[in-house]
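Asker: Mind looking at a prediction? Sequence and model below.
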Amino acid sequence: MAASGELSKAPARTPLISPVTLLRIVLVLALLAIWELLSRSGWLYRDVVPSLIAIGKALIGLLSSGEYYSNLGVTAAEIAAALAIGGGGGIVVGLLLGGNRFLSRAFEIYLYYLGPTPKIIFFPVMIMWFGVGSGSKVALGALSCFFPVALSVAAGMRQIDKVLIRVGRSFRADTRQMITKIYLPAMRHPIINGVRLGLGIALIGTLLAETKLSNQGIGFLIINAYSTFDMPRMYANLIVLFALAIGANVVVGRLGGLHTIRR
């Protein structure tokens, strides 16, 4: 009886792979198997769905090419500049709209109406204003990411505990101190979420601009591979881009987590 009691008290073993992780792995493997079956079936036009081996070879060739990294650097610089300009502007506007009811009622409606508008329609204007170089791509990316960041920050401002605001005012904190000591620390999650969403939209806007008018950048490489019907190279570019986007998203999310731990 004592032995059976000891056995019942033994801690349960933690599985090496959680059920959620296992399900994700199975889903990815199933998608890869379906892709390979479509590639070998001949149901689609030639090379529209290339084999995984062909995509793997193209991926190795892509990552071993110095030209690819130079184009990647161009796109990364454009996205970083777009996020800094559009995201920074969105944070400032969000703070103003969220902290001032009059400004919110007067101007926030424009953000809701213009936010869902496809920003690519403004690209001809950006070309006229900033030329055909990187400036127009940065401008389109900044315009794309401005709206989600501004709306997220404005909504976060309204969710700040009123007690914190009253405490800051009771200590006679000026506007700068209220922003740096009260608003921004209390809004780290809305800001991080807005930046993550803005990063994705800035990425889309910048790449779309590169596919329309450019001779460098990842968007140019993708549209060039498509134009020459080099499908394995096109999919290889998309895979790398997808992996980099996920990595950047994880980094931004971890920065918010580190800030929380430090506090």
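Answerer: Cool, got the structure.

Asker: make it CA atoms for all contacts and neighbour counts henceforth
Answerer: Noted.

Asker: Relative to the whole chain's centre, how far out is stretch 91-107?
Answerer: 25 Å (CA atoms, centre = their mean, to the nearest Å).

Asker: quick one: contacts of it?
Answerer: 108, 149-158, 191 (CA atoms under 8 Å, 6 or more residues apart in numbering).

Asker: Which two of those residues have the greatest separation?
Answerer: Distance extremes for the contacts of stretch 91-107: the farthest pair is 108 and 191 at 17.2 Å, using CA to CA.

Asker: More neighbours: which of these two?
Answerer: residue 191 (27 against 19; other CA atoms under 10 Å).

Asker: OK, contacts around that one?
Answerer: So residue 191 contacts 91, 149, 152-153, 156 (CA under 8 Å, 6+ apart).

Asker: likewise residue 200?
Answerer: By CA under 8 Å, 6+ apart, the neighbours of residue 200 are 145, 245.

Asker: That one: what secondary structure?
Answerer: Following DSSP: H, G, I helix; E, B strand; the rest coil, we place residue 200 in the helix state.

Asker: Please apply the same query to residue 50.
Answerer: Going by three-state DSSP: residue 50 is coil.

Asker: Number of residues surrounding it?
Answerer: When neighbours are counted by other CA under 10 Å, residue 50 comes out with 19.

Asker: From residue 65, how far off is residue 56?
Answerer: Here residue 56 is placed at a distance of 14 Å from residue 65 (CA to CA, to the nearest Å).

Asker: Of those two, which one has the most company?
Answerer: The neighbour comparison of residue 56 against residue 65 (other CA under 10 Å) goes to residue 56, with 15 against 10.

Asker: Identify the spatial nearest neighbour of that one, chain neighbours not counted.
Answerer: residue 236 (7.4 Å; CA to CA, 6 or more residues apart in numbering).

Asker: Next up, the contacts around the one you found.
Answerer: 55-56, 58-59, 62.

Asker: Dump those into JSON lines; add distance to residue 228 and secondary structure as well.
Answerer: Listed next are the contacts of residue 236 as JSON lines, based on distance: CA to CA, whole Å; DSSP: H, G, I helix; E, B strand; the rest coil:
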{"residue": "55", "distance to residue 228": "16", "secondary structure": "helix"}
{"residue": "56", "distance to residue 228": "19", "secondary structure": "helix"}
{"residue": "58", "distance to residue 228": "14", "secondary structure": "helix"}
{"residue": "59", "distance to residue 228": "17", "secondary structure": "helix"}
{"residue": "62", "distance to residue 228": "16", "secondary structure": "helix"}
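
Asker: Below is an additional structure, to be compared with the one above:
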Amino acid sequence: MPGQALRRGCLSIAGGLLLWEILTRLLLENELLIPPPTSVLRSLWKLTLSGELNRHLSATLFEFVCGFSTACIVGILLGYLMGRYRWFDDLMDPWIATLYSIPVIAFVPFIIIWFGIGLFSKIIVVFKITAVAIMLNTAAGIKTIDPVWLELSNSLRLSPWETTYKIRLPAALPYIITGMRLGVGRALLGVIVAELMAANAGLGYLLRDASETWDSPKLFVAVVLLAAMGVGSFILIRKGEQKLAPWRETAEW
């Protein structure tokens, strides 16, 4: 049951935090290596009171949402066209291979030179690292549709548009959702890499500042917040899947 699973998850997290606190207090004298959870909470509270946390978290959230949303829209659209038309797939294939093979760490300096350190450069980095997974999964979903369903649409005399939103997209939805799940982690990675290299706000900037000042609790605050963003995004995608494809509600996460 969902409620029971939630309770087990909360107990697991609470037990892990308690074990973390005990081990760090007993075995480590220097909090620089691994700070206990209570020190991390104190650092989180200080950042919240100073307003610094809100500034960094809101910057990263906005960049993440803008970049990930753009990657989803463009990735699904191009992936659909790749799945539907062989000639378009052939045209896109070398560009996707090139885009996918360039490490994001090598891509960021060019983006900074061309577009500066503002929001637009972060969106491009997130798009670059996220869109390919969504695009390829969407194309795979469109290509693997059961021909029987397409024959059914012909029998019902559905228009091409009706066939798209009643047959093709629902059939490809599991692939699209998989691409979005893969894209969440990639999008967070893209935002943090861009902020680490050139930014004046954001969790990546907070990570860099904490590492330069040897502030381990602040480092852990940034890492925990990034993990929370990732988990929250996964939950939202799962909820969206339940709304769009209720017949898959009993499928495993």
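Answerer: Sure thing, it's come through. In this text, all values refer to a predicted model and were calculated from it rather than measured experimentally.

Asker: tm score of chain vs chain?
Answerer: Once superposed, chain against chain, the TM-score is 0.84 (TM-score structural alignment, normalised by the length of the second structure); 247 aligned residues with a CA RMSD of 3.0 Å.

Asker: If any of the contacts of residue 236 of the first structure are buried, put those into a PyMOL selection.
Answerer: The following PyMOL line selects those of those that are buried, judged by 16 or more other CA atoms under 10 Å:
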select buried, resi 55+58+59+62
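
Asker: Dump the contacts of residue 236 of the first structure into TSV; add distance to residue 248 of the first structure as well.
Answerer: Compiled in TSV, those are given as follows (distance: CA to CA, whole Å):
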residue	distance to residue 248 of the first structure
55	23
56	23
58	23
59	20
62	20
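
Asker: Which stretch of the first structure lines up against the longest helix anywhere in the second structure?
Answerer: If you go by DSSP state H, the second structure has its longest helix at helix 52-84. Here helix 52-84 of the second structure aligns to the first structure at residues 67-99, judged by TM-score structural alignment.

Asker: in that stretch, what's buried?
Answerer: 68, 71-72, 75-76, 78-91, 93-99.

Asker: Inside helices: which ones of the contacts of stretch 91-107 of the first structure?
Answerer: Checking the contacts of stretch 91-107 of the first structure against DSSP H, those in helices are 108, 149-158, 191.

Asker: Put together CSV for the residues you listed, with distance to residue 176 of the first structure on each row.
Answerer: Converted to CSV, those look like this (distance: CA to CA, whole Å):
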residue, distance to residue 176 of the first structure
108, 23
149, 20
150, 19
151, 21
152, 21
153, 17
154, 17
155, 20
156, 18
157, 15
158, 18
191, 18
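
Asker: what's the closest of these to residue 179 of the first structure?
Answerer: residue 157 (10.4 Å).

Asker: Map the closest one across to the second structure for me.
Answerer: With TM-score structural alignment as the criterion, residue 157 of the first structure matches residue 142.

Asker: What spatial separation is found between the spatially closest residue to that match that is not a sequence neighbour and residue 110 of the second structure?
Answerer: Distance criterion CA to CA, 6+ apart; nearest residue to residue 142 of the second structure, sequence neighbours excluded, is residue 83 at 5.0 Å. Using CA to CA, residue 83 of the second structure is found at 31 Å from residue 110 of the second structure.

Asker: again, but for residue 148 of the second structure
Answerer: 48 Å.

Asker: okay, these two: which has more neighbours?
Answerer: More crowded of residue 148 of the second structure and residue 110, by other CA under 10 Å: residue 110, with 12 against 9.

Asker: mean shift between the longest helix of the second structure and the first structure?
Answerer: If you overlay the two and look at helix 52-84 of the second structure, the average distance to its match in the first structure is 1.5 Å (mean CA distance after the TM-score superposition for the first structure).

Asker: first vs last residue of the match of helix 52-84 of the second structure, how far apart are they?
Answerer: Using CA to CA, the two ends of stretch 67-99 of the first structure sit 47 Å apart.

Asker: Then stretch 174-184 of the first structure?
Answerer: Start to finish, the residues bounding stretch 174-184 of the first structure are 14 Å apart (CA to CA).

Asker: again, but for stretch 139-153 of the second structure
Answerer: Stretch 139-153 of the second structure end-to-end distance (CA to CA) = 20 Å.

Asker: How about that stretch, which residues are buried there?
Answerer: 139-143, 145, 153.

Asker: and what of stretch 172-179 of the first structure?
Answerer: Result for stretch 172-179 of the first structure [16+ other CA under 10 Å]: buried residues residue 178.

Asker: First-to-last residue distance for it?
Answerer: Stretch 172-179 of the first structure end-to-end distance (CA to CA) = 13 Å.

Asker: just the helices in the stretch 151-263 of the first structure please.
Answerer: 162-170, 175-177, 184-186, 188-212, 218-227, 231-262 (DSSP state H, counting those that start in this stretch).

Asker: Relative to residue 47 of the first structure, how far out is the residue nearest to residue 56 of the first structure?
Answerer: 14 Å.

Asker: for residue 186 of the first structure, same thing?
Answerer: Residue 186 of the first structure is 52 Å from residue 47 of the first structure, by CA to CA.

Asker: out of those two, which sits in the more crowded spot?
Answerer: Taking neighbours as other CA under 10 Å, residue 186 of the first structure and residue 47 compare with residue 186 leading, 18 against 14.

Asker: In the second structure, what sits opposite the more buried one in the alignment?
Answerer: Checking TM-score structural alignment: residue 186 of the first structure goes with residue 171.

Asker: ok, now residue 121 of the first structure?
Answerer: Per TM-score structural alignment, residue 121 of the first structure is aligned with residue 106.

Asker: and that match, how many neighbours does it have?
Answerer: Burial measure for residue 106 of the second structure: 9 neighbouring residues, criterion other CA under 10 Å.
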